[in-house]
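S.K.: take a look and give me a structure for this.
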Amino acid sequence: MSTKIAVLCSEAFKKRILSIAHNIDDIQLEFYLYNQPADAPTLLKQVKPCDALLLGGTLPYLHVQSLLKTLPIPWNYMKQDETAISTTLLSLITNHTISLDRVSIDVMNPIFVDNVLTDIEYSGPKPYVYPISIAEAPNLILQKHIKLWQEKNIDFVITSIHTVFDELQDLNIPAMRMLDATSSIIQYLEETKSQSLLTKSESVKAAVGLLELSDNNEANTYILNHITAATHSTFKQITTNYFELYTTAGHLQNAFEKENMHKLIQQVEHPFKLAFGYGHSIFEAAQNAKYALKFAKPFEIYILDEHKNLLGPFPNTEAKISLKTNDPYILQLAKQTNLSPLNISKIINFSRERQSSQFTSHNLSEYLQVSRRTTERIIKKLVDQGYAKIVGEEMPHQQGRPRTIYELNFATY
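M.R.: Take a look at the predicted model:
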């Protein structure tokens, strides 16, 4: 089945991309054309169901950037870079006998022009270069080019804005559009297609949930109905208060993105435990869900994916902890401290997420969600092997023993 890509671009870019797209198998392009990049937000609302979106340039992307996060499909945009500028300057030199200092150029980032000129070891007078931004109307860029032409400072214009090129043509001012290299266009089309295929494969991945309820039958029915509705799950009752749910990763992700699960947790008063597992089969997903449920506490949700990464607890955080590691550094620390690789991974994440390098056993206990006694045993093993050190004491606000302050003594980045 072909991948349907909506392309939001100018008429000129449409012609360019159509001359190249035949090099890519199994794609179908549907175009939404603008006269000005500022029209992109309006056009975005007209896009019909498709597999992915490709924006034909940085300017239209900047105009719709805030809207893209609401799209349920992957998106991509053609970024202007040194390759486009190199290709354009090569075309200029090949087809026109014009000195670079007699050229004016508008680009998204002027540093790209400097980089190209540096790379080719150009030491002569530089062209006139104007930056483009959504804060400056294309007509203002046009007027800068016209002024240079009228003052006889330039003989040629290179523009990144298709409407500016059309206006220059009408005024008989020699000009050319910035050229996107064929290889770059193919690359962006391939990337967009791959993003769509990956999203589809991820969204249909099996997800199995395990729901453990309390003894309140009336509340249980409410909780079960709302969770299955939010996640588009079917379920099998294992015991009176224990259910197995069947859905897909796509449905589950959608439930979290729409905050349906968050709203449910806020509404119910009776505790429940819920965990999901991803897998390439129902059996693998169910096994991962069972393991994830061991971490779940009331009103928390964990997900264990097929790579043994533990995500959660939701909805309060989106922490990601790997339960399986081949990292020799972590394995070495685990062996020397007699701690599990999982605990080492958790401690590293704990350190990365804190604003301060110093911590107490209480801080670490809250993060690991284990008892204070268990945490103190973990810290003792780190201290005994020199991977943590005592740096002070913290006096409590009320009466009680002062808390020992620690610092980790190994690399966590």
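
S.K.: can we go C-alpha only for contacts and neighbour counts from here?
M.R.: Noted.

S.K.: ok, Asp327 to Lys346 distance?
M.R.: The gap separating Asp327 from Lys346 is 14 Å, by CA to CA, to the nearest Å.

S.K.: if you count surrounding residues, which of these two has more?
M.R.: More crowded of Asp327 and Lys346, by other CA atoms under 10 Å: Lys346, with 20 against 9.

S.K.: with adjacent residues omitted, what lies nearest to that one?
M.R.: Excluding its sequence neighbours, the residue lying closest to Lys346 (CA to CA, 6 or more residues apart in numbering) is Ile321, at 6.5 Å.

S.K.: which neighbouring elements make contact with the lengthiest helix in the chain?
M.R.: In the chain, assigned by DSSP state H, the helix with the most residues is helix 182-203. Helix 182-203 makes packing contacts with strand 3-9, strand 52-55, strand 75-77, helix 249-257 when contacts are defined by 3 or more CA pairs under 8 Å, 6 or more residues apart in numbering; DSSP states H and E.

S.K.: contacting residues around stretch 116-128?
M.R.: 82, 85-86, 100-105 (CA atoms under 8 Å, 6 or more residues apart in numbering).

S.K.: mind listing the helices for the stretch 301-413 of the chain?
M.R.: Counting by DSSP state H, counting those that start in this stretch, the stretch 301-413 of the chain has helices at residues 328-337, 341-353, 361-368, 372-384.

S.K.: please give me the structure for this one as well, since I'd like to look at both together:
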Amino acid sequence: MVIKIAVIGSEKMADKVLRLNSHANVQIRSLIYDKPEESAKLVKMAQNDDVLFFTGPFPYFFAKDEIEKQGIPAVYIPLDELVFTISLYYIRDTLCIHPDRLSIDIPYQEVVLHVLDELNIDAARIYIKEHEHYRTDEIVKFHHEQWKAGNVDFVLTSVQSVHKELEQLGIPSFRMIIPKKNILDTLQHAVAKGELLLSQASQIAAGIVQIDYPDDAQAADTELHAKLHELLLDLGKKMNASVKHIDDRTFMIYGTRGGIRQITGNYHVFPILDQLKPFTQASIRFGFGFGVTALESEEHAQIGLYHAKKHAGHGAYIVTENKKVIGPLHHKTTKTFQLQSDDEHLLTVAKQTGISVSSITKIIDFIHLRHNRIFSASDLADYLQLSKRSAERLLKKLVDSGYAEISGEEQPYQKGRPRALYKILL
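M.R.: Sure thing, here's the model as predicted:
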């Protein structure tokens, strides 16, 4: 099968990746930006691709949140010691620039310091800007200031758009050389991720669909049952799955992981829920499960259905073969958490706090989704869909065990007591 890879980067680097691709089963398309800050927007255009290939760490950092949101595997070309060493020798031997008065930007300064130490080059007059958390205009400003102050003679940058802006300012600079080895290694990594994804696509998937009527309902609604059956048959055609009628409240769906991934947009949306909105007389819940065998996938579908039933109204959850729970689908925020874990640190936290592994992974997921790491018990309660009191109990256990701290307080309303703000220390 064909592996579809979206290359996100500058035009120059994307063309280089295209030229070096020799895999007959790989289809590459380029998504070009002028500045790396645009990379997150381009990720949204790659929903039908199997793997994202970033031409450097900088665009990857800017798109990281969107990558996690879309759930698409991603790789990037590393800026390692090989990149810096080749670039250093090039500016010295070809451009005749002595490498003792340089301004450099790179994700991690250790790469530069290790190479300079190995080559016995004094780093005292070399200025380094780590750029994992900075915008390109801030990097340009840093180099410009070093140049104006007379601290440096030359700029060695890892970002193509920074090099272009420095040229316009009349500041001598060079964009680091990305060797073929790094591109080919990253391409091979992308292909491996794509092959894994395609192999998983044929994995057995089962779905359980259940109509839950209110306790005072007299009988099953035949109109709702018929409409749901019709919608499920249409869904089955779209995802190449079979639909089996079990009883007047239950249906089974048998298909593949690839079909569910496609119909849910990488496990985020589930459009059939919109079609069910007019039916308010009952709640329709979907549980999907993946597994190595049909029995395992059915067991996981039952777990998915259990989580869907925890919420009011129509809903859908997915449980993977390694017991990762994904859901609720078709909501503003789709959460993921583990029902089990072999992560020793996670197990230690669970043991010391008395909080389940699944709850801890939900809390970690909540922290990762927030740009501001400080939050209130109400914020956590909204995310976990718990009462505020239950969220406060969880946080108290974490604070008492040293895995969270009270870092301040807020008073959103003029009246009433201020509420505590927390910071997780996991």
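
S.K.: what about the corresponding residue of structure 2 for the residue nearest to Lys346 of structure 1, distance to Thr320 of structure 2?
M.R.: Alignment note: Ile321 of structure 1 maps to Leu339 in structure 2; criterion TM-score structural alignment. According to CA to CA, Leu339 of structure 2 stands 10 Å off from Thr320 of structure 2.

S.K.: neighbour-wise, which of these two wins?
M.R.: Thr320 (20 against 16).

S.K.: setting aside sequence neighbours, what's the nearest residue to that one?
M.R.: Using CA to CA, 6+ apart, the closest residue to Thr320 of structure 2 is Phe290 (4.8 Å).

S.K.: host element of the one you found?
M.R.: In this assignment (DSSP states H and E), Phe290 of structure 2 forms part of strand 283-291.

S.K.: that strand vs structure 1, mean deviation?
M.R.: Average distance, strand 283-291 of structure 2 versus aligned residues of structure 1 after superposition (mean CA distance after the TM-score superposition for structure 1): 3.9 Å.

S.K.: can you give me the buried ones in that strand?
M.R.: 283-291 (16 or more other CA atoms under 10 Å).

S.K.: am I right that His362 of structure 1 is in contact with Arg372?
M.R.: Yes. Judged on CA atoms under 8 Å, His362 of structure 1 makes contact with Arg372 at a distance of 6.7 Å.

S.K.: returning to what we had before: need the contact list for the aligned partner of the residue nearest to Thr320 of structure 2 in structure 1.
M.R.: Under the alignment (TM-score structural alignment), Phe290 of structure 2 pairs with Tyr278 of structure 1. Listed by CA under 8 Å, 6+ apart, the contact set of Tyr278 of structure 1 reads 205-208, 249, 284-286, 288-289, 303-306.

S.K.: ok, Leu67 of structure 1 next?
M.R.: With CA under 8 Å, 6+ apart, Leu67 of structure 1 has these contacts: Pro41.

S.K.: with Ala14 of structure 2 instead?
M.R.: 7-8, 30, 32, 55.

S.K.: drop anything exposed from the residues you listed.
M.R.: By neighbour count, with 16+ other CA under 10 Å, those hold 7-8, 30, 32, 55 as buried.

S.K.: just the buried positions in stretch 207-221 of structure 1, please.
M.R.: Buried, per 16+ other CA under 10 Å, within stretch 207-221 of structure 1: 207-213, 220.

S.K.: now do the strands in the stretch 251-400 of structure 2.
M.R.: 283-291, 315-319, 324-327, 335-338, 374-376 (DSSP state E, counting those that start in this stretch).

S.K.: dump the ones you listed into JSON lines; add distance to His144 of structure 2 as well.
M.R.: Converted to JSON lines, the strands of the stretch 251-400 of structure 2 look like this (distance: least, CA to CA, whole Å):
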{"stretch": "strand 283-291", "distance to His144 of structure 2": "54"}
{"stretch": "strand 315-319", "distance to His144 of structure 2": "51"}
{"stretch": "strand 324-327", "distance to His144 of structure 2": "47"}
{"stretch": "strand 335-338", "distance to His144 of structure 2": "43"}
{"stretch": "strand 374-376", "distance to His144 of structure 2": "35"}
